[in-house]
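Peer 1: generate a structure from the sequence data that follows.
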Amino acid sequence: MRDRGAEVWPGVILSLGIAVLATFVGHAIPVAGSALPAIVIGVIIGLVRRPGARLRPGVAYSSKFLLQFAVVLLGAQLSLGSILVVGAESLPVMLASLIVCLLGAWWIGRVLGVHRRLRTLIGVGTGVCGASAIAAVSPIIGALAGEVAYAISVIFLFNVLAVALFPLIGHALALDPHAFGLLAGTAVNDTSSVVAAASVFSTAALGFAVVVKLVRTLMIIPISIGLSVLEAKRSAGAGRLTVRRVVSFVPWFLAGFIVVALLNSIGAFPQSVHDPLVAASVFLIATALAAIGLSTDIGAMRDAGWRPLLLGAVLWVLVTATSLAVMIATGWVGL
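Peer 2: Have a look, this model is predicted:
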């Protein structure tokens, strides 16, 4: 362990330093969060000077293990009570928009010629919860650093547009704060952007929007298990799926996410512990994304071209339109 620590600490220290800087940027510009600044700073440093042999082990460690550990800590944001109450109200809108988004990512992404891994990242980032969902599924599908960077950049662009446009849409449709909270929570990607959009619309919309968004995060679990099964079948060939085999596909960090969420539901974490856990998950995601930025292949992003951006735009519109359509059908929006 001592030898391993000596090998990885230089790259980990560099990634942590970038994450600290990105956190300051996120506090200064809340809508940006810390994830995008971390990956952008990492990319810029990597362009100036690629990590050498001394830094590479720690950068790789940060981009994989620290990312997975951050996903485990994300479970501290969820509680069983809020899941049951908010889930019952928002489930039809949430499931409809998620299904449309994932099917759209699969079909439209194929039509546009977007690589399977990249269209998966953009699909789950748009349909579930932005950078957190991308962080959760990227190790499962073996996504490249450039693909992760591109997907997060696409998600961020439409987060910014959502903060500007969603309050206007909400006022144009005369949505009450509760209804707008549901729309923002199901159709805006990252939590920071949900907070920003709801705050612009109405302070009363903020609480419900955030809880809907956190419940939406739970969709990471079935999606990750499904992707694990698909990746296993793709790499090892088709075989009979037993319960034991499916359980074996569940990544350790996803199991940890569920355990932490259950512990939080039964009140195992006092407030003095809960808040630091949530902050640590956000900071570790920034650290991991800084490492991904350091190892990003800009040439691969350039080769991907404009098609992934178009895919992100189409999926964003589809999710928003589907959420509104289901809200109208279920009486949340009166016309």
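Peer 1: from now on I want contacts and neighbour counts done on CA atoms only, so please keep to that.
Peer 2: Noted.
Peer 1: name the element residue 208 belongs to?
Peer 2: helix 203-217 (DSSP states H and E).
Peer 1: please spell out which residues along that helix are buried.
Peer 2: Neighbour-count burial for helix 203-217, counted by 16 or more other C-alpha atoms under 10 Å, picks out 205-206, 208-217.
Peer 1: contacts for it, please.
Peer 2: Helix 203-217 has contacts (C-alpha atoms under 8 Å, 6 or more residues apart in numbering) with 77-78, 82-83, 86-87, 90, 94, 128-129, 133, 177-178, 180-186, 191, 194-195, 198-199.
Peer 1: which SSE is immediately downstream of it?
Peer 2: helix 220-236.
Peer 1: buried stuff in that following helix?
Peer 2: 220-221, 223-225, 227-232.
Peer 1: and for stretch 41-53?
Peer 2: 41-43, 45-47, 50-51.
Peer 1: format the residues you listed as a markdown table; extra columns: secondary structure and distance to residue 319.
Peer 2: Below are these laid out as a markdown table (DSSP: H, G, I helix; E, B strand; the rest coil; distance: C-alpha to C-alpha, whole Å):
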| residue | secondary structure | distance to residue 319 |
| --- | --- | --- |
| 41 | helix | 30 |
| 42 | helix | 30 |
| 43 | helix | 30 |
| 45 | helix | 35 |
| 46 | helix | 34 |
| 47 | helix | 35 |
| 50 | coil | 38 |
| 51 | coil | 39 |
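Peer 1: structure for this one too, so we can compare:
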Amino acid sequence: MKSLFRYFLFALLIIVCLSGYISSPMALILGFLYTLIFNKPFEKHSAKSIQYLLKISVVGLGFGMFLMETLKTGKEGLTLTILSISTTLIIGYFLAKILKIDKKLGHLISSGTAICGGSAIAAISPVIKANPKIISLSLGVVFLLNSIGLFIFPAIGHYFNMTQHQFGLWAAVAIHDTSSVVGAALEYGSEALRIATIVKLARTLWIIPVSLISMVLFKNKEDKIKIPWFILFFIIAILLNTYLDLPTIFTQTITGISKRLLIVTLFLVGTTLSIQDMKQTGIKPFLLAIILWIVISVGSLLFILN
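Peer 2: Take a look at the predicted model:
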């Protein structure tokens, strides 16, 4: 009876995640709580499902992006974007070495901080063959700081009397995940929302070159470099959405389903994480993420204000 209830609850939580009524951090928490009570369920199957769902979700999100529009409008933030992404990845690489953090975990945390939080981690983790535990730890660390940013950034913006244009640019660069960028900018004003959304979408395109760089950095000596086909399909999806007159209902449906699949993926990722794993990991990944976040936030703030 207990086993039957365990399976029923697992299926029910999957349906809840598909419903679209819970956030990404909540899905991760639900998965973690489920494992806390029932131990790791379907561990081998979950690991394979995570990899496939991550790839499918990333490709689907491409149908919500317009290449030329995001590149043109995001041109203003191009210099800041290049500086912030390269600085974050370089500092993250050396800090991970200094703190003696797992190389893949450090790279995922750095990539999530540099580009767009969970989406970057989702895209890069299959490329570097990160295991579910590393994915869940990096997502957990990034999502925690991401949630904090949603609340504190508008207050900081008002304190420095930032214009909506300035705040929109800063939010797009310094807040990890697109959802929190939009949430913080929306609270600040409509112009801030417009700037933040466009710059963030343009910034998201950097998933592609960073994924290709990651593929080279984490290539096993005995293996040949394999083309990450899902990244190619991601590019094709963007191009199709940009140059074909696709029905709005089609693109909205595809991106909506992709976001819900990503929520399910995060739930599965949460089921792979345990308190024992967190104890073994220690505080170092959090320290890495906090330092990177402070560097990117303060550095971009000073750049924009001056």
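Peer 1: translate residue 324 of structure 1 into the numbering of structure 2.
Peer 2: Residue correspondence to structure 2 (TM-score structural alignment): residue 324 of structure 1 is matched to residue 301.
Peer 1: thinking that match is in contact with residue 171, fair?
Peer 2: No - with contact defined as C-alpha atoms under 8 Å, residue 301 of structure 2 and residue 171 do not form a contacting pair (9.4 Å).
Peer 1: alignment lookup: residue 84 of structure 2 to structure 1.
Peer 2: In structure 1, residue 84 of structure 2 lands on residue 97 (TM-score structural alignment).
Peer 1: these two touch, right, that match and residue 324?
Peer 2: No - counting by C-alpha under 8 Å, residue 324 is not a contact partner of residue 97 of structure 1; they are 9.3 Å apart.
Peer 1: for the two, indicate the residue with more neighbours.
Peer 2: Neighbour tally, residue 97 of structure 1 and residue 324, criterion other C-alpha atoms under 10 Å: the higher count belongs to residue 97, 26 against 22.
Peer 1: what helices or strands is the one helix or strand that one maps to leaning on?
Peer 2: Under the criterion of DSSP H and E, residue 97 of structure 1 resides in helix 80-112. If you count contacts as 3 or more C-alpha pairs under 8 Å, 6 or more residues apart in numbering; DSSP states H and E, helix 80-112 of structure 1 packs onto helix 116-124, helix 177-187, helix 203-217, helix 252-265, helix 307-329.
Peer 1: mind listing what's buried in that helix?
Peer 2: 80, 82-83, 86-87, 90-91, 93-98, 100-102, 104-106, 108-109.
Peer 1: residue contacts, the equivalent of residue 308 of structure 1 over in structure 2?
Peer 2: Taking TM-score structural alignment, residue 308 of structure 1 has residue 285 as its aligned residue in structure 2. Residue 285 of structure 2 sits next to 101, 105-106, 109, 138, 141 when contact means C-alpha under 8 Å, 6+ apart.
Peer 1: nearest to residue 273 of structure 2, of the residues you listed?
Peer 2: Among the contacts of residue 285 of structure 2, residue 138 lies closest to residue 273 of structure 2 (C-alpha to C-alpha), at 11.0 Å.
Peer 1: which residues touch the corresponding residue of structure 1 for that closest one?
Peer 2: When structure 1 is aligned by TM-score structural alignment, residue 138 of structure 2 is paired with residue 151. For residue 151 of structure 1, the contact set (C-alpha under 8 Å, 6+ apart) comprises 118, 121-122, 125, 134, 308.
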